[in-house]
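>>> Predicted model follows, preceded by the sequence.
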Amino acid sequence: MIINNNKADKVEPMFKSLSQKTKASYFLILAMAFIYFSSGSMLLYLPKFFVHLGSTKQEAGFLVALSVIPFVLLSILSGHLANKFGSWRLVLLGNILHFSAALLFITVDEVSPLVYLLRIMQGIGHVCVFTPLFTSVARIVPDNFKAQGIGYFTIAIQFGTASGSFLGELAINNLGYTKFFLIVAFMNTLCALASGYLRGSEDETHAGTANSLGEPNGTKWLLVFGGMTLILVLGGVFGTLLQFIPVYFDEMLTSGVIAEAIPGRAFLTSGLITVACIRLLGGKYSDGKHKGVIVAVCNIGLLVVLYLITYIDSITTSLLVSIMFGGFYGLLYPMTNAYVLTKVGAKVRGAVTGSLTMLFEIGFRGYALVAGIVAHHLGFEWMFYSMVVFYAVGALFYYLTILVSSRRDFEDVVTDEDQTVFEEGMVVDKE
């Protein structure tokens, strides 16, 4: 029985410990993530374009959600293919699909079946780019720096999303939709060209821990499922807050609960900035020997924050709660992903990466539907209470898997020791 906790004895600087080749590959992935998600966040203005073409708001909403279907259906396959054949091929294909869709949108003058086809193309393109890039990070970053590597990767995504959302509105208002789509296509071209350089990193693989997934050990499967469950509930909490906080603040104002309006950015912007800052400044501690304690504190803190949201009554309290949320969530997401990926073998790491992105997306989109029903029938306060229960159940299952796994490890060690004593006794008897 091999037990490998894979804990760092001290906090080490990630970039100083990576080889020059690995470092170059990693920075290339960060640059690609920044550019790709800049172009992707520009597409957040597609509903405005659809309404401009004459669609209803309901139809525009459906068109936005349509691209999620390929992502959910193909994420695991995308990760598996990236792991087997190399990420660069899928990244190239995905950006070609995005490039083609952007150019074809220029020819659209009404909401026709072509628009639905283009949205599906964009959904397939997204699953061909995001999951393989994530798989590349999981492949080239050593296990003892996995949380940091994922954390910095998500920072690149966040900065790309922020810059793209700003650039998109600027392009539409000043240049029009044709040049808007040309800019998107240009960004996809840059990513497609960069994917060729990504090919050089395909041989850099840092294997998972001993007795990892892919080998006949049920304990590791259990730990992986626990981590995946936590990713699912994290996605549900994060997505629901992003989508419902502005509506919640408006509801409080119109119902007279608060006298002064609280802008949504007082929670969302400050929270997202905190997420980026905590990953940038505190990322090196997420792979240290106290990472288990950090995860426990963040899990408890997140539950408290979800409850405290119901006490927000001003811009000040909104800022305080959002900063708390950003701090706890900011570390939990990369650390939980790293926890799962360090429990799996190299052969299945791509498929597991795809599963992680799929589960987060299901939580992000799916629980918002449940939360909306609760808010409609019982009110927003009960919606947040339901989120506390939802997250608590996921966190409890996560810790239950760790408890059961630890017990199995102990029993295996005891069994091995008993077998050794028995064998030694047999030798003595023979003598």
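Here it is on my side, so go on.

>>> drop to CA atoms for contacts and neighbour counts, all remaining ones
OK.

>>> Can you point out the helix or strand that includes residue 360?
helix 349-378 (DSSP states H and E).

>>> for that helix, packing partners?
Secondary-structure packing of helix 349-378 (3 or more CA pairs under 8 Å, 6 or more residues apart in numbering; DSSP states H and E): helix 68-85, helix 113-140, helix 218-254, helix 315-341, helix 380-430.

>>> continuing past the third one, what's the next helix or strand?
Meaning helix 218-254. helix 265-282.

>>> buried residues in that following helix?
Applying a neighbour-count criterion of 16 or more other CA atoms under 10 Å, one finds 265-280 buried in helix 265-282.

>>> Tell me, how many residues neighbour the spatially closest residue to residue 381 that is not a sequence neighbour?
Once flanking residues are discounted, residue 381 sits nearest to residue 310: 5.9 Å by CA to CA, 6 or more residues apart in numbering. Residue 310: 15 surrounding residues under other CA atoms under 10 Å.

>>> can I assume residue 310 is in contact with residue 386?
No - using CA atoms under 8 Å, residue 310 is not in contact with residue 386; the gap is 12.0 Å.

>>> got a list of what residue 351 touches?
Contact partners of residue 351, counting by CA atoms under 8 Å, 6 or more residues apart in numbering, are 76-80, 83.

>>> Also residue 97?
121-122, 124-125.

>>> Same check on residue 353?
For residue 353, the contact set (CA under 8 Å, 6+ apart) comprises 76, 79, 131, 134-135, 138, 341.

>>> 7 Å - rerun?
By CA atoms under 7 Å, 6 or more residues apart in numbering, the residues touching residue 353 are 79, 131, 134-135.

>>> now residue 109
The contact partners of residue 109, by CA under 7 Å, 6+ apart, come to residue 53.

>>> Next up, a structure to set beside the first:
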Amino acid sequence: MKSIIADKDGAVPEGGVQETASRWALLGLALSMLLPFLGVSSANVALPTLIEVFSASFGQVQWVVLSYLLTITIVIVNAGRLGDLLGHKRVLLGGIMLFTAASILCSVAPTLPVLIAARALQGLGGAVLMALTVALVRDAVPEERTGSAMGLLGSMSAIGTALGPSLGGLLIAGPGWRGIFLVMVPLGILAFLLVRRYLPEDASREAAKRKAFDLWGTLFLGLTLAAYALALTAGGEDFDRVRPILILMSLICGGLFLLVEARASAPLIRLAAFRDVELSAGLMMTALVSTVMMATLIVGPFYLSRGLGLEEMMVGAVMSVGPGVSVLCGVPAGRVVDRLGASATVMIGLVVMAAGVVALIVLPPIGGVAGYIAAIALLAPGYQLFQAANNTSVMAGVPQERRGVVSGLLSLSRNLGFITGASVMGALFTFASARAGISASGPEVATIGMKVAFIAAAGLIAMAIILSIGSRVLSKLDWRSGPPDDATRRDR
């Protein structure tokens, strides 16, 4: 980026000032993206400690993680819509404040119920951060650098995922489990100051404020997502008995949500927006790809320990390769988007991911740990290419007053993919391993389960490639029939 250099009269060129402000604004957004992912990954490592500290069962302490994830999933679209109504910058600042205050509350929680409640509040703030950072990229940087900015945000999410376990372990060994939450406070304060000082104000805030908030749509969407997420994530005999009821409730509430949105004068989600094939395909591809990436996090540790016989420390080291590669590839992936365009880069990313999934099926049984690492090192750059390009593509045609809700939908698609991947792909691995266990030994059982899971993952990537090709073809056909009018743009 350009540096600020005063001219001969001592004045600072306007371009240099804008460039510096853009840099600091992007740093504020990057920290805003880091915090919620750090909140997910760092708390996981504290669960064994929390069992001892609060004399609780695993089923009880897992709600420290579940309350955070469920809150994010349930409210993320509403957080984006709130940004559309009240101003993206204003709501983001409120989200950072809430996340930071909730982190303090987590660090001083005297009992497990208080900690779980504080984590839900932290998840509420995290939903705002996830929804609005992507929505604000186009306000922070020039259009020609949007891809690079999206790549940076992808790197920050990967850093949060990779850094959380190691940082959490160090803090637990040092100041204790409370330090896991307290360390987020100075990061939150810095993000708040940078966003407040350097991010420009919303141009369309006054117009957006006059629109109504869709209360019934918000209620039914929240119930739909809560029931679905609980059905797939919560464990234990109690939830096993009510799981079918939760799935049925999700379907019923989802139907009521669609009915309400079709009749609402100011709907939370404009159903007409899904006529845009690029938007619909982008959201569906995000869910499919996220399901595949979660499969690596769920199936990978079991295969490495049971199939390859690695000890826990080595499993952790190998599992850190994927996030580590993602961190390094995020910004270069964004630059590829700026150079080649979003549509072409989406396809490149999906093809690289397909090669990585096939490599996961073929290489580990042949090359052991080295084969697994090589496959993951191929899959991770493909994911970063896809993520930077797809985010750029989805947000490119969205008007200012709808960026928050569309960004929220993008984050929701990713989260639902993660939840589905954790449940379905994990169950598929377990089922295939159990069937193989009838006639195979321990390592062979894990290998068969891994192959079946990633064959399914390859099918999901193939579906994403078909969606990408189909959306490009249909978009060209739509364009030949005439450019979209203003009403269509507003619907999106």
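Nice, I can see it. Predicted model, so just to flag it, every value in this text is computed and none were measured.

>>> TM between them?
After superposition, the two chains reach a TM-score (TM-score structural alignment, normalised by the length of structure 1) of 0.78; 386 aligned residues with a CA RMSD of 3.3 Å.

>>> Quick one, which of the helices and strands packed on helix 349-378 of structure 1 gets closest to residue 22 of structure 1.
Closest approach to residue 22 of structure 1 among these (CA to CA): helix 113-140, 6.6 Å.

>>> the inter-axis angle of the helix holding residue 360 of structure 1 versus helix 218-254?
Relative orientation of helix 349-378 of structure 1 and helix 218-254, computed by axes from the mean of the first three to the mean of the last three CA atoms, to 10 degrees: 30 degrees.

>>> roughly how far out does helix 349-378 of structure 1 sit from the chain middle?
11 Å (CA atoms, centre = their mean, to the nearest Å).

>>> give me the element residue 150 of structure 1 is part of.
helix 146-175.

>>> In that helix, which of the residues would be classed as buried?
Under the neighbour-count criterion of 16+ other CA under 10 Å, helix 146-175 of structure 1 has 146-165, 167-169, 171-172 buried.

>>> Count the residues that sit near the nearest residue to residue 108 of structure 2 once chain neighbours are set aside.
Spatial nearest neighbour of residue 108 of structure 2, chain neighbours left out: residue 178 (7.0 Å); criterion: CA to CA, 6+ apart. Residues near residue 178 of structure 2, counting by other CA under 10 Å, number 19.

>>> which residue sits closest to residue 352 of structure 2, ignoring its sequence neighbours?
Excluding the flanking residues, the one nearest residue 352 of structure 2 by CA to CA, 6+ apart is residue 382, at 4.8 Å.

>>> What's the separation between the equivalent of the one you found over in structure 1 and residue 382 of structure 1?
Alignment note (TM-score structural alignment): residue 382 of structure 2 maps to residue 328 of structure 1. To residue 382 of structure 1, residue 328 of structure 1 is 22 Å away according to CA to CA, to the nearest Å.

>>> For the two, indicate the residue with more neighbours.
Set residue 328 of structure 1 next to residue 382 and count neighbours by other CA under 10 Å: residue 328 wins out with 23 against 16.

>>> My read is that that one contacts residue 298, right?
Yes - in this structure residue 328 of structure 1 lies within contact range of residue 298 using CA atoms under 7 Å: 4.6 Å.

>>> Tell me how many other residues crowd residue 77 of structure 2.
Neighbours around residue 77 of structure 2, by other CA under 10 Å: 30.

>>> residues contacting the closest residue in space to it that isn't next to it in sequence?
Leaving aside its sequence neighbours, residue 77 of structure 2 sits nearest to residue 408 (CA to CA, 6+ apart; 4.3 Å). Shown in contact with residue 408 of structure 2 (CA under 7 Å, 6+ apart): 76-77, 80, 131.

>>> List the contacts of the spatially closest residue to residue 83 of structure 1 that is not a sequence neighbour.
Nearest non-adjacent residue to residue 83 of structure 1, counting by CA to CA, 6+ apart: residue 350, 4.8 Å away. With contact taken as CA under 7 Å, 6+ apart, residue 350 of structure 1 is in contact with 79-80, 82-83, 135.

>>> Over in structure 2, tell me which residue corresponds to residue 350 of structure 1.
For residue 350 of structure 1, the aligned position in structure 2 is residue 404, judged by TM-score structural alignment.

>>> Look up how far residue 73 of structure 1 lies from the closest residue to residue 123 of structure 1 other than its chain neighbours.
Nearest in space to residue 123 of structure 1, with sequence neighbours left out and distances taken as CA to CA, 6+ apart, is residue 67 at 4.1 Å. Separation of residue 67 of structure 1 from residue 73 of structure 1 (CA to CA): 11 Å.

>>> Those two: which is more packed in?
Neighbour totals were compared for residue 67 of structure 1 and residue 73, and residue 67 leads with 22 against 13 (other CA under 10 Å).

>>> ok, now which ones touch the aligned residue in structure 2 for that one?
The pairwise alignment with structure 2 assigns residue 67 of structure 1 to residue 68, based on TM-score structural alignment. Residue 68 of structure 2 makes contact with 119-120, 122-123, according to CA under 7 Å, 6+ apart.
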